[in-house]
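Colleague: One predicted model, sequence on top.
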Amino acid sequence: MKVLLISINAKYIHTNNAVRLLKVNSSFDTEIMEYTIKDDIKNIAEEINNKNPDVVACSMYIWNVNNFKELFKELELKNAKLVLGGPEVSYDPTYFLTNTKADFVIKGEGEIAFEELLKAITSNKDYKNISSLSYKDNGNIINNPIKEITDLSVIKLPYYIKEDIEHIPNKISYIESSRGCPYKCSYCLSSLEKTVRFFNTDEVKKAILYLMEKGSKTIKFLDRTFNANKNTLDLLDYIIENNNHKTVFQFEITGDVLDPKIIEHLNKKAPKGLFRFEIGIQSINEQTNLLVDRFQNTEKLFNNIKLIQKGNIIDLHLDLIAGLPLEDLKSFINTFDNVFNLKTKELQLGFLKMLRGTKIRFESDKYGYEFNKNAPYEIISNNALTNNEIKEIHLVEHMLELYHNKGYFRQNMLDIIISKESPYQFFLDIGNHFIINNYKMKGYQIEDIYKYVFDLLNGEEIYLLKQDYLVRSKIKPKIFFENIISKEERNLILTKLSQQQNIPLNKLYKHSVLIKKDFEYFVALYQNHISQTYKVYINKTP
């Protein structure tokens, strides 16, 4: 029996663990066929059709469900069975069995159910005893109950597939140390899992070491709450002890329950940049959090974030969700400003998605939700936010990406934003400035992003951003701004710098850029793809 496992990833660098888990836990001959959402659907269908498979199994998520729906129209299945799995189909199997060519839907974990299904297909046995399976039977849809895998040690791990070895250095590696989540946030699919279960810690360590040895640059843990594991510190210490100075590790952390002693331990012991923590704050509106079943100690959360920031060892990525119940624009701006002022490296502003199966989707009428009926089911409006207000937040989100998250700027830009009365309003002002002047939001040059914001800044702020622009470059950059420095001034400053720093004058003339503000001159010197900066003062003590 020929079994194809189909994955359509959001990006090439992503690795689909689900199809790999099915492969390594199956006794049948299976082949993984992996694509991205940018690949042509007809080409994918042609490749699948040419294989003449007996079973086609598809791993479905909100980012690829529309691609798969188009793919199903092109597939010539003949007598092949179509099996769907993944979070997108697990909580609404009836819809997918009714509206697609699917013969089966596996709900939740599929490692055991998929193997049992393949055995039943080959032996012509019925499917009534296969847990977590939904299927068609004489025009009826049968939904067998979901059964979680209580003992994760029975699962073979997906990290050691021979064909993957050459691709490991060029893709993100994903590892699980646990499944399930102890929290029940009503917008999250993880809230539908009943229990938190853990993989054997020694096996997790073995996988970490293997992926590092094979050249993985980024290892991301899929645990919904990594610090729910009692072995959290043991795993972090293991990574530190085996640090190869080439691999970084990412974790989703529940910030308010993170033990400050762990933070202090990592601040002392971990090398800078080895760890990245992703913390979902979502909202600091207490009433809103209670309505979505989040019980968050914001004071403790902020204290832990500040402790992480103080150490300057762990990279922090924070998440917010716009569109949660009863959080109006005023409340959301308050959430945004307070969280942005924590000064983390990245702040992701997302919009509520009404995922199939979630409590918030079932309660959508209660809060007046209008949302897109196609994936990713994003909010259009609710009782607290109009559609125009949602559009305004989208504009702020785009400016947040350009002027903070993408890393086009250095510390000076962050300091400028923090100095404003409202970071939200500042990003909104930039966005409106883009619209009024018809500036490009895509297809821009980096210098454009700097230039566009100058009109909203004072002279001192512009001078600081010019420094950011020079510092971010590794080679002598193109100067897009007016930079009036006379030949005499240039000679004076570079001669003085040459004498102070013992740098050959000819190097300074050839490889440096000068800018000035009053009596201060900022000099950036570019050599060997490294920028070094200096300040020189004339007629004034700094």
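Modeller: Everything's here; your move.
Colleague: Please make it C-alpha for all contacts and neighbour counts, starting now.
Modeller: Noted.
Colleague: gap between stretch 356-376 and the chain center?
Modeller: Its chain's C-alpha centre and that of stretch 356-376 lie 23 Å apart, by Cα atoms, centre = their mean, to the nearest Å.
Colleague: ditto for stretch 394-403
Modeller: With Cα atoms, centre = their mean, you get 16 Å for stretch 394-403.
Colleague: which outside residues touch it?
Modeller: Under the contact criterion Cα atoms under 8 Å, 6 or more residues apart in numbering, stretch 394-403 has outside partners 349, 408, 409, 413, 424, 427, 428, 430, 431, 449.
Colleague: Could you identify the most distant pair in the residues you listed?
Modeller: Farthest apart among those by Cα to Cα are 349 and 449. That separation is 19.8 Å.
Colleague: Reformat the contacts of stretch 394-403 as CSV; add secondary structure, distance to residue 380 and neighbour count.
Modeller: Shown next, in CSV, are those (DSSP: H, G, I helix; E, B strand; the rest coil; distance: Cα to Cα, whole Å; neighbours: other Cα atoms under 10 Å):
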residue, secondary structure, distance to residue 380, neighbour count
349, strand, 16, 19
408, coil, 30, 18
409, coil, 32, 23
413, helix, 32, 20
424, helix, 20, 23
427, helix, 21, 23
428, helix, 19, 21
430, helix, 23, 21
431, helix, 20, 22
449, helix, 29, 19
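Colleague: export the residues you listed to a markdown table and tack on distance to residue 326?
Modeller: Formatted as a markdown table, the contacts of stretch 394-403 follow (distance: Cα to Cα, whole Å):
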| residue | distance to residue 326 |
| --- | --- |
| 349 | 18 |
| 408 | 35 |
| 409 | 35 |
| 413 | 33 |
| 424 | 19 |
| 427 | 23 |
| 428 | 22 |
| 430 | 27 |
| 431 | 25 |
| 449 | 35 |
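Colleague: try this one next to it:
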Amino acid sequence: MKALLVTLDSKYIHANLAVRYLKKFCSDDGFDLEIKEFTINQQLDYILGEILDANAQIICFSCYIWNIEYIKEIAYILKSSTLGIKILLGGPEVSYETEKFMKEESYVDYIVCGEGELTFREFIKEINSDKPEIGNIKGLAYRENDVVIVNGARELIDNLDTIKYPYDENESFDDKIIYYESSRGCPFNCSFCMSSIDKKTRNFSIQRVKSDLKTLLATKARQIKFIDRTFNVDYKRSMEIMNFIVEHNLNHMTIHFEITADIMNDEFLKFLSNMPINMFQFEIGVQSLNSDTLREINRHMSIEKLNNVIGKIGENNNIHIHLDLIAGLPFENYKSFKKSFDGIYRLNTEKIQLGFLKVLKGTKIYFDKYKHNIKYREKAPYEVICTKYISLEEILKLKKVEELVDRYYNEKYFEKSLDYIMENIYNSSPFEFYELFSEYWKKSNLYKVSHSRKKLYQILYNYIDSIGFLTEDFVNSLRYDYVFNNHQEDLPAFLDKESEEKFKTIKRFIANDEKIREKYFENAGKNDRILNSFRIVEINGDATMFIYKNKKNIFNRCRAYNINYIIEEYNHE
């Protein structure tokens, strides 16, 4: 009997880990298994056609909050139209309240609950036998005479090395994101997170991790994203893995980890200070700075140590730090969320990811929803609508703030301008700037259409003008950001295009005179002396040279130099 493993990823660049694990775990048993990987952005008819072309008797779907509604529709159509086909679901979206789900979705024949490798292999073995017996397969739910039966829970796999390396050696991952795990489970008990349900942390052996990473690092993937819930629980193990990555990451791909900041010690911080620039990203789930909220969601965190650790990592300008905040948590109202945002913003990390509570089945917060009067959407991703503490209107305001934080802060194209705004206009509250700026966007109907980056500069300029703070210093800051981040774009009129035109002669002189380059830029960096890509613009009355580097590297995107002394010497000669 042929089984088809199907996944719908959120984006094409993602590579699903679960279906690959399942196929590889069964690879020695001779079963007929095939994988088909789609995205939620592809047309339904195309996906249906591809599934039917596989001529499989059982279709197995990997279910998450981002794809469950699509999968339910696809599975229903397949079951309704194709005689004898069987539907199996697995994954976190169907592992809890399984009996209820199967009663509501009558087209589902089987569900694999929880960690799926052992359960799936036993199931595939039985349905390929002469007399299938599935009543004793732990972790499986099924129908028998229209009655839903849920077998006992499956024990977790202690020795993770028995799970095979999931990816095929000939798979092409050019410019894709590869997901990888070096451990399973989480030692913490955050009430909103499904990882808190599995309190047992298990590791793949360090030898196995190194073997896997050596293969993955030889690909041309864009990024390896570790899905370990707290990568740095064992900091010595973390250092060993990171050192191995540095040694073998010859293609300079980005490596992403989820970490907990306030458990870092001085030894680990010193180690991080020596890591290469732009290779590693840390995602840190702060979620809130409200002590009542943190207590209620089981986040035992030292805010003082969090601030100290993030500050020390940031001093080295080598590791991207992404901080997560969640709106809609217990005891977090609009006013206290503003305080959390302001506290996080002042840490000056590379990204602030403002998210909204998802009420996931099986989590503590799911069972506490009545206690906090949490209302959430009935369909996945079960996002919060309102709570006892925050209204729908306030949630919608925060969504608009989130959009502007993403547009203006996270991509680092407005650093000088935002620094000026925070220091001189909204010094008491960064949140207030984004809040009032979002009101300006709403009144000006700016949310209705997409905008180029060039247009975003114009919008910020117009907003600052509208509130009466369009000073020369602000315009200089905005001009600096524009030239620093837009190599090919001419200065727009509102930023005084003439400030660049006046330096055309000196620009040609510098570009054509090797002695000048060697004399003035020998200490600027090895590649900076090759001035084949630069501009000169007047900033704060000074001639500033912008030398463009790696546009993808925010730590080394461009360098700027005051060259007034070159001009003076040139004019004198």
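Modeller: Good, I have the coordinates. Quantities reported herein were computed from a predicted structural model and do not represent experimental measurements.
Colleague: And the helices in the stretch 1-150 of the second structure?
Modeller: Ranges of helices in the stretch 1-150 of the second structure, per DSSP state H, counting those that start in this stretch, are 18-25, 44-53, 68-81, 98-104, 117-127.
Colleague: In terms of secondary structure, what does the longest one contact?
Modeller: For helix 68-81 of the second structure, the helices and strands in contact under the criterion 3 or more Cα pairs under 8 Å, 6 or more residues apart in numbering; DSSP states H and E are helix 44-53, strand 86-90.
Colleague: same thing but 10 Å
Modeller: Secondary-structure packing of helix 68-81 of the second structure (3 or more Cα pairs under 10 Å, 6 or more residues apart in numbering; DSSP states H and E): strand 3-9, helix 44-53, strand 58-62, strand 86-90.
Colleague: The last one too?
Modeller: Other elements packing on helix 117-127 of the second structure under the criterion 3+ Cα pairs under 10 Å, 6+ apart are helix 18-25, strand 58-62, strand 110-112, strand 140-144.
Colleague: Quick check: residue 324 of the second structure is in a helix.
Modeller: No. Residue 324 of the second structure is assigned strand when assessed by DSSP: H, G, I helix; E, B strand; the rest coil, not a helix.
Colleague: Pretty sure residue 353 is one of the things it touches, is it not?
Modeller: Yes. In this structure, residue 324 of the second structure is within contact of residue 353 by Cα atoms under 10 Å, at 4.8 Å.
Colleague: Dump the helices of the stretch 1-150 of the second structure into JSON lines; add mean neighbour count and distance to residue 222 of the second structure as well.
Modeller: Compiled in JSON lines, those are given as follows (neighbours: other Cα atoms under 10 Å; distance: least, Cα to Cα, whole Å):
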{"stretch": "helix 18-25", "mean neighbour count": "21", "distance to residue 222 of the second structure": "19"}
{"stretch": "helix 44-53", "mean neighbour count": "13", "distance to residue 222 of the second structure": "26"}
{"stretch": "helix 68-81", "mean neighbour count": "16", "distance to residue 222 of the second structure": "27"}
{"stretch": "helix 98-104", "mean neighbour count": "16", "distance to residue 222 of the second structure": "36"}
{"stretch": "helix 117-127", "mean neighbour count": "19", "distance to residue 222 of the second structure": "28"}
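Colleague: Quick one: closest of those to residue 179 of the second structure.
Modeller: helix 18-25 (9.7 Å).
Colleague: follow-up on the earlier one: with distance to residue 35 of the second structure added, can I get the helices and strands packed on helix 117-127 of the second structure in TSV?
Modeller: As requested, these are exported to TSV (distance: least, Cα to Cα, whole Å):
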stretch	distance to residue 35 of the second structure
helix 18-25	7
strand 58-62	9
strand 110-112	17
strand 140-144	21
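Colleague: Can you say which of the ones you listed is nearest to residue 268 of the second structure?
Modeller: helix 18-25 (31.4 Å).
Colleague: After the host helix or strand of residue 519 of the second structure, which helix or strand is next?
Modeller: Per DSSP states H and E, residue 519 of the second structure falls inside helix 514-521. Heading C-terminal from helix 514-521 of the second structure, the first helix or strand you meet, by DSSP H and E, is strand 534-539.
Colleague: Can you point out the buried residues in that following strand?
Modeller: 534, 535, 536, 537, 538, 539 (16 or more other Cα atoms under 10 Å).
Colleague: you'd agree residue 23 of the second structure is up against residue 118?
Modeller: No. The criterion here is Cα under 10 Å, and residue 23 of the second structure misses it with residue 118 at 11.5 Å.
Colleague: Can you find the partner of residue 73 of the first structure in the second structure?
Modeller: Taking TM-score structural alignment, the alignment pairs residue 73 of the first structure with residue 76 from the second structure.
Colleague: Wait, its match touches residue 109, no?
Modeller: No. With contacts counted by Cα under 10 Å, residue 76 of the second structure stays clear of residue 109, the gap being 11.2 Å.
Colleague: related to what we said a few turns ago, so what sits against both of residue 324 and residue 353 of the second structure?
Modeller: 283, 284, 285, 287 (Cα atoms under 10 Å, 6 or more residues apart in numbering).
Colleague: Which of those residues has the largest number of neighbours?
Modeller: residue 287 (25 neighbours; other Cα atoms under 10 Å).
Colleague: what's the matching range in the second structure for stretch 173-188 of the first structure?
Modeller: Going by TM-score structural alignment: stretch 173-188 of the first structure matches residues 178-193.
Colleague: Specify the stretch among the helices of the stretch 1-150 of the second structure that is closest to residue 62 of the second structure.
Modeller: The closest of the helices of the stretch 1-150 of the second structure to residue 62 of the second structure is helix 18-25. By Cα to Cα, the value is 6.9 Å.
Colleague: Packing partners of that closest one?
Modeller: By 3+ Cα pairs under 10 Å, 6+ apart, helix 18-25 of the second structure packs against strand 3-9, strand 33-39, strand 58-62, helix 117-127.
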